[in-house]
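Chemist: Give me coordinates for this.
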Amino acid sequence: MPVPATTGQLRSNIADMEIGDYIVWRYDSSGEQFIDGTLGAIEIPVNGLVGTTSLNNYYWYAIKADKGLLISDRIRHHTVTWDSMNSNKIIEGLPKTFGNVSGVVRSLSGGVGFVDNDGKLSMKDLGLGAFPADNEWDRYIKKGSLNEKVKPNDDNVWHHLNTFSWAKETPALGTWVTNAGTSLSATNAMRIVRGYESRSDNRGVAFTGSALSQNYIGFRPVFEYREV
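Modeler: Got it, this is the predicted structure:
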């Protein structure tokens, strides 16, 4: 696959990155790191690796979306449960240090329900995205231009139209009505997923059981760090 469709630059150091730039996220004999080299490594498919696959000798890309925030350009692993991710501390944040940059690897926020025209919670999909509207999925992927360096909601940047990404949140409890007229009941055992807009019902905001795994739902890692 080509590099992410951003007019930003490929960087070799996190400290040099500006919003819209991208960097190689790689696992090899040296461990997990951010570098500009891909020689001898295998690119992760845009729909991710099966959850049991070792990351050794694989690479993909991370894009700088905001100050102190890198977002993976694809799901890293699919067929993983939210519960297993949570037990491994990668929902809220697993401490990591890359070179001299310390931060956490975690999941994106994705909202808890649908948003209405007044910015309030709706249990009916009005095609406006998730509530609260200021969630990371909508801010950076669905609507973000990254300082005019990408087209919002571009699958050539985020590879998200045929996959769901696990979000942090539990959905608002009750009956949701999708824009296809389908009624779905959310419980405490569910978690939010975002993406998969190629579906016939265009469910960009959805939920599923936290203990379930599917080959189209996966972990899209974020690296959050303190940027001075």
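Chemist: from here on, contacts and neighbour counts on C-alpha atoms
Modeler: Fine.
Chemist: Can you report how many residues neighbour Asn215?
Modeler: Neighbourhood size, Asn215 [other CA atoms under 10 Å]: 16.
Chemist: tell me the helices in this protein, going along the chain?
Modeler: 82-87, 136, 155-158 (DSSP state H).
Chemist: Can you mark which positions in the first one are buried?
Modeler: Going by neighbour count (16 or more other CA atoms under 10 Å), the buried part of helix 82-87 is Trp82, Asp83, Met85, Asn86.
Chemist: Now do the contacts for the residue nearest to Gly218 when sequence neighbours are not counted.
Modeler: Among residues not flanking Gly218 along the chain, His78 sits closest, at 3.9 Å (CA to CA, 6 or more residues apart in numbering). The contact partners of His78, by CA atoms under 8 Å, 6 or more residues apart in numbering, come to Asn47, Gly48, Leu49, Val50, Gly51, Ser213, Gln214, Asn215, Tyr216, Ile217, Gly218, Phe219.
Chemist: Which among those count as buried?
Modeler: Burial by neighbour count, 16+ other CA under 10 Å: within the contacts of His78 this picks out Asn47, Gly48, Leu49, Gly51, Ser213, Asn215, Tyr216, Ile217, Gly218, Phe219.
Chemist: State the distance from the second one to Pro171.
Modeler: Gly48 sits 24 Å away from Pro171, taking CA to CA, to the nearest Å as the criterion.
Chemist: Nearest to Gly110, out of the contacts of His78: which one, please.
Modeler: Distance to Gly110 across the contacts of His78 (CA to CA) is lowest for Phe219, with 12.8 Å.
Chemist: what's the closest non-adjacent residue to that closest one?
Modeler: Per CA to CA, 6+ apart, closest to Phe219 is Ile75, 5.2 Å.
Chemist: I'd guessed that neighbour sits against Pro221; true?
Modeler: Yes. Taking CA atoms under 8 Å as the definition, Ile75 is a contact partner of Pro221 at 7.3 Å.
Chemist: For the comparison step, fold the sequence that follows:
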Amino acid sequence: MTAPATTGQLREKLSDMEIGDYIVWKYDNTTSGYIFGGSTTGYTEIPLTGNPLASMPLKYFWYAIKVDKGLLIADRVVSNTTTWDWLNSNKFVEGSPRIISETSGVVRCPSGGVAYADASGNKVLTSTNTGYGAWPTINEWDTYVVNFPLNKIFSGKSLNDLWNFKCMTWCKETTIPITGTVPGGWTTGGRTVRSENTTNSKDRFWSTASNYSNVAVGFRPVFDYKEV
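Modeler: The predicted structure follows:
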């Protein structure tokens, strides 16, 4: 099993988790849907590159990492070739209410900003990677993925070993139109995607058509729940 490179502990219950800990997140299409913890016997591990939506196994698993109180983020894109439109029609953009292992919450896309940011945290209407993440700067991708505490990553490992930047992640937002010439592949008024398997993967921001379907982009689920 490809466990994330966090120094946190593998937990069986959400109530035992601290920031940096991780837990098995399973999906069983034959019975109760999402499950946290427990044995993975009989379940297929999702590849670090994600799995095509049309050929998802009946029973599969990945890991979720706790990044804040009441917030888990999957350690990989789970389903690729998934369109933003499909996620939206199935309530996964803003949040699909679920009770998972007796915990109520929503399963949704992370937030990822609407434009590039500059060194001062202001928006920059460009398609060129500024290296400062996205605007608004308080978004889940930059706050929790890019800025995951380095002291909670195994020595000699990187963010890529933790979050598996193998393909891009759909985010909730619609991007702001940029100024100047629109580059190839950039969709004006498209949906935000973050990350790519490049040198600057952790800072990458892009605008893609909501009906785009490709193995290069997919759904990285977040579980947002009320922690008491």
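Chemist: Just give the TM-score of the two.
Modeler: After superposition, the two chains reach a TM-score of 0.89 (TM-score structural alignment, normalised by the length of the first structure), with 222 aligned residues with a CA RMSD of 2.4 Å.
Chemist: Give the aligned equivalent of Arg194 of the second structure in the first structure.
Modeler: Aligned by TM-score structural alignment, Arg194 of the second structure pairs with Arg194 of the first structure.
Chemist: Name the residues that touch the top strand by length along the second structure?
Modeler: Longest strand in the second structure, counting residues (DSSP state E): strand 59-68. With contact meaning CA under 8 Å, 6+ apart, strand 59-68 of the second structure is reached by 3-4, 17-30, 40, 42-46, 72-76, 78, 144, 148.
Chemist: what stretch of the first structure does it fall on?
Modeler: Using TM-score structural alignment, strand 59-68 of the second structure corresponds to residues 57-66 of the first structure.
Chemist: any idea how far the matching stretch is from the chain center?
Modeler: Relative to the centre of its chain, stretch 57-66 of the first structure is centred 11 Å away, using CA atoms, centre = their mean, to the nearest Å.
Chemist: Stretch 53-64 of the second structure too?
Modeler: Centroid displacement of stretch 53-64 of the second structure relative to its chain, using CA atoms, centre = their mean, is 15 Å.
Chemist: Flag every buried residue along that stretch.
Modeler: Applying 16+ other CA under 10 Å to stretch 53-64 of the second structure flags Leu53, Met56, Pro57, Lys59, Tyr60, Phe61, Trp62, Tyr63, Ala64 as buried.
Chemist: Return the distance of the fourth one relative to Tyr22 of the second structure.
Modeler: Look at Lys59 of the second structure and Tyr22 of the second structure: by CA to CA, they are 20 Å apart.
Chemist: just the fifth one next, same as before
Modeler: Using CA to CA, one gets 17 Å for the distance from Tyr60 of the second structure to Tyr22 of the second structure.
Chemist: Just tell me what Thr175 of the first structure corresponds to in the second structure.
Modeler: Per TM-score structural alignment, Thr175 of the first structure is aligned with Thr179.
Chemist: so how many other residues sit close to that match?
Modeler: Thr179 of the second structure: 10 neighbours (other CA under 10 Å).
Chemist: Correct me if wrong: it contacts Lys123.
Modeler: No. Assessed by CA under 8 Å, Thr179 of the second structure is found out of contact with Lys123, at 12.0 Å.
Chemist: list the contacts for Gly105 of the second structure?
Modeler: Pro97, Arg98, Ile99, Phe223, Asp224, Tyr225, Lys226.
Chemist: Find the residue closest to the third one in space, skipping its chain neighbours.
Modeler: Residue nearest to Ile99 of the second structure in three dimensions, not counting chain neighbours: Gly105, with 6.3 Å by CA to CA, 6+ apart.
Chemist: how close does the counterpart of that neighbour in the first structure get to Asn57 of the first structure?
Modeler: Counting by TM-score structural alignment, Gly105 of the second structure corresponds to Gly103 in the first structure. Distance, Gly103 of the first structure to Asn57 of the first structure, by CA to CA: 23 Å.
Chemist: same deal with Gly218 of the first structure?
Modeler: 20 Å.
Chemist: same question, Gly31 of the first structure
Modeler: Applying CA to CA to Gly31 of the first structure and Asn57 of the first structure gives a distance of 9 Å.
Chemist: How about Phe207 of the first structure?
Modeler: In terms of CA to CA, Phe207 of the first structure sits 32 Å off from Asn57 of the first structure.
Chemist: Mind telling me what Tyr132 of the second structure corresponds to in the first structure?
Modeler: Under TM-score structural alignment, Tyr132 of the second structure pairs with Leu128 in the first structure.
Chemist: Alright, that wraps it up for me.
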